[in-house]
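1. 3D, please:
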Amino acid sequence: MTSNGTSIPVTADGIPRPGGAGSLAGRTVSRIGYGAMQLERLRTDRAAAVALVRRAVELGVDHFDTAQFYGDGFVNEVLREALAATRDAVVVTKVGATPDPGGPLPLRLAQRPEELRASVEDNLRSLGTDRLAVVNLRRADTGPGLRAEGDQVVGLDDQLAVLTALRDQGSIGAIGLSSVTADGLRRALPAGIVCVQNSYSLVSRDDEDLLRLCTDEGIAWVPYFPLGGAFPGMPKVSDEPAVHAAAREIGGTPAQVGLAWLLHHAPNVLLIPGTADAGHLADNLAAGGLAPDGEGLAALDAVPSRSADDVRLG
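-> Below you'll find the predicted structure:
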């Protein structure tokens, strides 16, 4: 992998875009954004959390991913403060879950239409806005983690009806999907889906057909767990010899290799790596300046994919 040697587009503030420019809901964004979930780790130091988000902006980030259930509103409130004076930041939030501090994950599903509507209202309130740029519906159809049971088994059409009504009312700008199957996305296409967030990485590529569908439809592909290993039993990018070989070649880290591979793999990939550390933030964004060469790319493409879909919590 070598430096790509090409000029990098800039943000509205004239800052080079990490990873170059991508498209989300009709907006131009940096291809490497910031997933804000880990800001909850800074709950006892709110000033540090605000400073980290502002540092991301200084480094060219203008795409932020969040949810009301991250820290039970804390993360949204940090973004509200940190981005108050920022031009053109695209804040993407999600609905479909609610905090559950005593559970195996710090959240539980909240899939019913009335719960989705309430979650949109909570996000509006904590972010201090009257319109959410993009709202992702967090389903439980695929990937590692939770599965819906009982009254949480809700039809996609019923959920989209609520979100499209809120979009028509102006509370939502655009709709995305998370943890969804290819068949689910096909059913949802008439609603105007702008992005898909599924678990996906170099070592876990179950959704290659779904990624191809998103590419064909002009839908942004925003992988979560982009380096794998989030839960016990999930494969990790950092465990692969080919990844370490590439890292040695470029003088970078295995994490940077994993992120750079994703950017190269499809033109509609947007990344939202998360961290609570300013040094790790800079490292993640620097991955956008790396590009696989032919031999290195072939070695990475040959890494076997291992399913993470059987990892269950709840």
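
2. make it CA atoms for all contacts and neighbour counts henceforth
-> OK.

3. Tell me how far the nearest residue to Ala133 once chain neighbours are set aside lies from Ala266.
-> Leaving aside its sequence neighbours, Ala133 sits nearest to Gly173 (C-alpha to C-alpha, 6 or more residues apart in numbering; 4.7 Å). Noted for Gly173: a distance of 25 Å to Ala266, by C-alpha to C-alpha, to the nearest Å.

4. which ones are touching the residue nearest to Ala133?
-> Applying C-alpha atoms under 8 Å, 6 or more residues apart in numbering, we find Gly173 in contact with 131-135, 167.

5. Helices of the stretch 1-150 of the chain, residue ranges please.
-> 46-58, 74-82, 113-127 (DSSP state H, counting those that start in this stretch).

6. Name the residues of the shortest one that come out as buried.
-> Residues of helix 74-82 classed as buried by neighbour count (16 or more other C-alpha atoms under 10 Å): 74-80, 82.

7. and these as JSON lines, adding distance to Leu105?
-> Formatted as JSON lines, the buried residues of helix 74-82 follow (distance: C-alpha to C-alpha, whole Å):
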{"residue": "Phe74", "distance to Leu105": "17"}
{"residue": "Val75", "distance to Leu105": "17"}
{"residue": "Asn76", "distance to Leu105": "19"}
{"residue": "Glu77", "distance to Leu105": "21"}
{"residue": "Val78", "distance to Leu105": "22"}
{"residue": "Leu79", "distance to Leu105": "23"}
{"residue": "Arg80", "distance to Leu105": "25"}
{"residue": "Ala82", "distance to Leu105": "27"}
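
8. here's the other one to compare against:
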Amino acid sequence: MTNTTNDTARRNDTTVFRLGGDLPVRRIGYGSMRLADGPGDPTGPEARIWTGPADRAAAVRLLRTAAEAGVNLFDTADAYALGAGEELLAEALRPYGDEVAVATKVGVVRPSPTEWVPLGHPAYLRQQAELSLRRLRTEQIDLLYLHRLDENVPVAEQLGALKRLQEEGKVRHIGLSEVTVEQLTEAERTAPVAAVQNLYNLASREHEAVLDHTAGRGIAFVPFFPIAMGGHAGPDGPVARVARAVGATPSQTALAWLLHRAPHVLPIPGTSSERHLRENLGALGVRLDEAQFAELAAG
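-> Got it, this is the predicted structure:
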């Protein structure tokens, strides 16, 4: 009886989304990309994500704090610090076992700190997935994204490699990153897609069509860089006005706007600060009315 009751509660919880229809995750995850490089290294779009964290112990503590605070979807990639990002998550999250889900990505090579080159050869994708399994210390990757589509390799071949891994039990769910509706539709002809991770926030909404398309298909839409506010920021801007009205911080308000946008939206803000981590998670309790949502959307 208790298990049935708990399962019903999870299904009715608006802060939870069932990824792929069978993996319940809280709707604010954690993006671990920034847990790399040292002080003084470039940030923002220029960030290199080339080496492991300067303070590894602090990074491990932060990831464990996130898990203990209720985060159960952690995002990384084999290209982050040349695999060191996956190793860090394995070290930090091993005590939590199946309580947390880890998403990683394959399909990009890093010849240098400033280069991110798509490579979708099926044999390469399968090899990288095998390496990710080893670094994550698991027998199955919860969510494996194709980091970028390689325009030099047929989409069916790229997705076919991930589908084969899924059929072998090495991958639970398949995702795509930075794709259009057309690319997603083509990919789905080969394999089921459980999540799409695209750049999306108050300041960057070029992927509205993708967000709407995924909503109709039960596919999670995972915005990265979700807190960017652009012209909406500022002490007298719409974010600040709405934040004051709802008793939240601007960052929480920006995340709440995403959560309000559609129930399949799962932002993955990243931070190296425990204070910011807890602030981000507080967005799950922020409620916007339709007028406030519209004010933020209009900017």
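
9. still on that earlier bit, who wins on neighbours among the contacts of Gly173 of the first structure?
-> When the contacts of Gly173 of the first structure are compared by neighbour count (other C-alpha atoms under 10 Å), Val135 ends up highest, at 27 neighbours.

10. Just give me the match in the second structure for it.
-> Under the alignment by TM-score structural alignment, Val135 of the first structure pairs with Leu144 in the second structure.

11. Go through stretch 102-121 of the second structure and flag the buried ones.
-> 102-110, 118-121.

12. Mind putting those residues into CSV with distance to Asp212 of the second structure?
-> Formatted as CSV, these follow (distance: C-alpha to C-alpha, whole Å):
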residue, distance to Asp212 of the second structure
Val102, 25
Ala103, 22
Thr104, 24
Lys105, 23
Val106, 25
Gly107, 26
Val108, 27
Val109, 31
Arg110, 32
Pro118, 26
Leu119, 28
Gly120, 27
His121, 30
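
13. Whatever residue of the second structure lines up with Gln38 of the first structure - how many residues pack around it?
-> With the correspondence set by TM-score structural alignment, Gln38 of the first structure lines up against Arg34 in the second structure. Neighbourhood size, Arg34 of the second structure [other C-alpha under 10 Å]: 21.

14. The match of Val135 of the first structure contacts Ser177, doesn't it?
-> No: assessed by C-alpha atoms under 8 Å, Leu144 of the second structure is found out of contact with Ser177, at 10.3 Å.

15. For Asn280 of the second structure, see how far away the match of Gln38 of the first structure is.
-> Arg34 of the second structure is 15 Å from Asn280 of the second structure, where distance means C-alpha to C-alpha.

16. which residue ranges form the strands in the first structure?
-> Assigned by DSSP state E, the strands in the first structure fall at 2-3, 21-24, 27-30, 34-35, 63-65, 90-95, 97-99, 107-109, 134-138, 175-178, 193-197, 220-221, 290-291.

17. I'd like the ones you listed written out as a markdown table, with distance to Ala246 of the first structure added.
-> Shown next, in a markdown table, are those (distance: least, C-alpha to C-alpha, whole Å):
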| stretch | distance to Ala246 of the first structure |
| --- | --- |
| strand 2-3 | 10 |
| strand 21-24 | 24 |
| strand 27-30 | 24 |
| strand 34-35 | 24 |
| strand 63-65 | 28 |
| strand 90-95 | 32 |
| strand 97-99 | 38 |
| strand 107-109 | 36 |
| strand 134-138 | 34 |
| strand 175-178 | 30 |
| strand 193-197 | 27 |
| strand 220-221 | 24 |
| strand 290-291 | 11 |
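
18. and Thr44 of the first structure, which of these is closest to it?
-> For those, proximity to Thr44 of the first structure was assessed by C-alpha to C-alpha; strand 97-99 is nearest, at 18.4 Å.

19. start and end residues in the second structure for the closest one, please.
-> Counting by TM-score structural alignment, strand 97-99 of the first structure sits on residues 108-110 of the second structure.

20. do you know which of the helices of the stretch 1-150 of the first structure lies nearest Ile250 of the first structure?
-> Smallest distance to Ile250 of the first structure across the helices of the stretch 1-150 of the first structure (C-alpha to C-alpha): 23.7 Å, for helix 46-58.

21. for the closest one, which positions count as buried?
-> Along helix 46-58 of the first structure, these residues count as buried under the neighbour rule (16+ other C-alpha under 10 Å): 46, 48-50, 52-57.

22. Stretch 111-120 of the first structure too?
-> 111-113, 115-117, 119-120.

23. got the buried residues for stretch 29-48 of the first structure?
-> Within stretch 29-48 of the first structure, the residues that count as buried by 16+ other C-alpha under 10 Å are 29-40, 42, 46, 48.

24. what does that stretch contact?
-> Contact partners of stretch 29-48 of the first structure, identified using C-alpha under 8 Å, 6+ apart, comprise 11, 17-23, 49, 56, 60-67, 70-71, 74-75, 78, 90, 263, 269-276, 285, 288.

25. Thr253 of the second structure corresponds to which position in the first structure?
-> Going residue by residue (TM-score structural alignment), Thr253 of the second structure aligns to Val257.

26. what separates its match from Pro267 of the first structure, distance-wise?
-> For Val257 of the first structure, the distance to Pro267 of the first structure (C-alpha to C-alpha) stands at 17 Å.

27. got it, and Pro190 of the first structure?
-> From Pro190 of the first structure to Pro267 of the first structure the distance is 23 Å (C-alpha to C-alpha).

28. just Gly26 of the first structure next, same as before
-> Applying C-alpha to C-alpha to Gly26 of the first structure and Pro267 of the first structure gives a distance of 15 Å.

29. out of those two, which sits in the more crowded spot?
-> Here Gly26 of the first structure and Pro267 are compared on neighbour count by other C-alpha under 10 Å; more neighbours surround Pro267, at 16 against 9.

30. got the contact list for the aligned partner of the more buried one in the second structure?
-> Using TM-score structural alignment, the partner of Pro267 of the first structure in the second structure is Pro263. Residues in contact with Pro263 of the second structure, defined by C-alpha under 8 Å, 6+ apart, are 14, 17.
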